[in-house]
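A.B. asks: no sequence on this one, just coordinates:
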């Protein structure tokens, strides 16, 4: 489990980009290298990872995205994002995206702590409905079920995996109190 003396979670601002970009690039490259289904296939170049984070920081700057980062001392060990629906009929909802935890730091409760923190960030922004998806059978699927997310359904052969197979994706939602 997470040792509170060592792990901290911070909400990131747009002006933090230059300072955090190297650690976030390394986090994304590590996550992709582990075969996690996060939209990228290994090997992930530094340039492609950097471009991804630059777009993410644009969302932080325009207020459409929340980015949380977990640290162990000064090292980035995880992150998660919340994409806020911006249309008038969707201001009550958001999509949880890109839960990343370094391979070496998994099974310490960091993912769960990030999910709890992103749910709180959603509440603070008046969001009462969260949606997310994950590859069927991944550890993340078990995490989301444990955190009381409800399965909507599975789309088979949704995403190409690092091994070359087409894997199903499970969609979930959670209503926040």
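C.D. replies: The structure has been received and is ready for your questions. Bear in mind the structure is a predicted one, so any value in this text is a computation, not a measurement. Numbering: from 1, shown residues only.

A.B. asks: Going by C-alpha atoms from here, please, whenever you check contacts or count neighbours.
C.D. replies: Will do.

A.B. asks: Could I get the full set of helices for this protein?
C.D. replies: 17-33, 46-62, 110-124, 139-146 (DSSP state H).

A.B. asks: okay if I get the ones you listed as JSON lines plus distance to residue 161 and mean neighbour count?
C.D. replies: Putting those into JSON lines (distance: least, Cα to Cα, whole Å; neighbours: other Cα atoms under 10 Å) gives the following:
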{"stretch": "helix 17-33", "distance to residue 161": "10", "mean neighbour count": "18"}
{"stretch": "helix 46-62", "distance to residue 161": "18", "mean neighbour count": "16"}
{"stretch": "helix 110-124", "distance to residue 161": "21", "mean neighbour count": "19"}
{"stretch": "helix 139-146", "distance to residue 161": "15", "mean neighbour count": "15"}
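
A.B. asks: and here's the other structure:
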């Protein structure tokens, strides 16, 4: 059964905790969403608070995907640029699908929903994201229409002696 996506859902305690659980489950399954396993909800909470603060200031929009049980199963945060010369594109951050739902096409569905949401924002012509090299994410994003437009070798240190590339991807919307 497909996920149900909502842009700007009401931030209830249930949603907040669902996003926090999703983020910790994805991280602990090896997902590259800003942490390296093992990680606790309490270690992730400050990063979620930053997203929530940006949402309350109107700088970030949450796209949440819920499964048939009403559980948070996927997220992406669309963040506006504040620089006056870069307001025509948005960043896509914290793109996650719960491990129990991976392999069902929900990642593609999430990216399509994010593109649709961005197309609905006035003046937005592209989506930009970064991903951690070494996981094959570049191939996945490319298969969804994103193009690699830059790479910083060794920019992400996941552990001493384990550096990964920071890969910059772009999806033109027009």
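C.D. replies: It's in. Just so it is clear, the model here is predicted, and its values are computed rather than measured.

A.B. asks: returning to what we had before: okay, the helices of the first structure in a markdown table with distance to residue 80 of the first structure next?
C.D. replies: Output for those, formatted as a markdown table (distance: least, Cα to Cα, whole Å):
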| stretch | distance to residue 80 of the first structure |
| --- | --- |
| helix 17-33 | 11 |
| helix 46-62 | 11 |
| helix 110-124 | 6 |
| helix 139-146 | 13 |
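
A.B. asks: right, and those - which one's nearest residue 162 of the first structure?
C.D. replies: Ranking those by proximity to residue 162 of the first structure (Cα to Cα) places helix 17-33 first, at 8.6 Å.

A.B. asks: Relative to the second structure, what is the average displacement of that closest one?
C.D. replies: Helix 17-33 of the first structure differs from its equivalent in the second structure by a mean of 1.3 Å after superposition (mean Cα distance after the TM-score superposition for the first structure).

A.B. asks: which outside residues touch the longest strand seen in the second structure?
C.D. replies: Using DSSP state E, we find that the single longest strand of the second structure is strand 147-159. Residues from elsewhere that reach strand 147-159 of the second structure (Cα atoms under 8 Å, 6 or more residues apart in numbering): 36, 132, 138, 141-142, 163-171.

A.B. asks: residue in the first structure matching residue 154 of the second structure?
C.D. replies: Under the alignment by TM-score structural alignment, residue 154 of the second structure pairs with residue 157 in the first structure.

A.B. asks: Next one: that match from residue 7 of the first structure, what distance?
C.D. replies: Per Cα to Cα, to the nearest Å, residue 157 of the first structure is found 36 Å from residue 7 of the first structure.

A.B. asks: So for these two, which residue has more residues nearby?
C.D. replies: residue 7 (19 against 14; other Cα atoms under 10 Å).

A.B. asks: Around the nearest residue to that one once chain neighbours are set aside, how many other residues sit close by?
C.D. replies: Of all residues not flanking residue 7 of the first structure in the chain, residue 72 sits nearest, at 4.6 Å (Cα to Cα, 6 or more residues apart in numbering). A total of 18 residues lie near residue 72 of the first structure under the criterion other Cα under 10 Å.

A.B. asks: thought residue 72 of the first structure was touching residue 10?
C.D. replies: No - contact status for residue 72 of the first structure versus residue 10: not in contact, 11.4 Å apart, counting by Cα atoms under 8 Å.

A.B. asks: Please state the offset of the longest strand of the second structure from the chain centre?
C.D. replies: 17 Å (Cα atoms, centre = their mean, to the nearest Å).

A.B. asks: ok, average deviation of that strand from the first structure?
C.D. replies: Per aligned residue, strand 147-159 of the second structure averages 2.0 Å (mean Cα distance after the TM-score superposition for the first structure).
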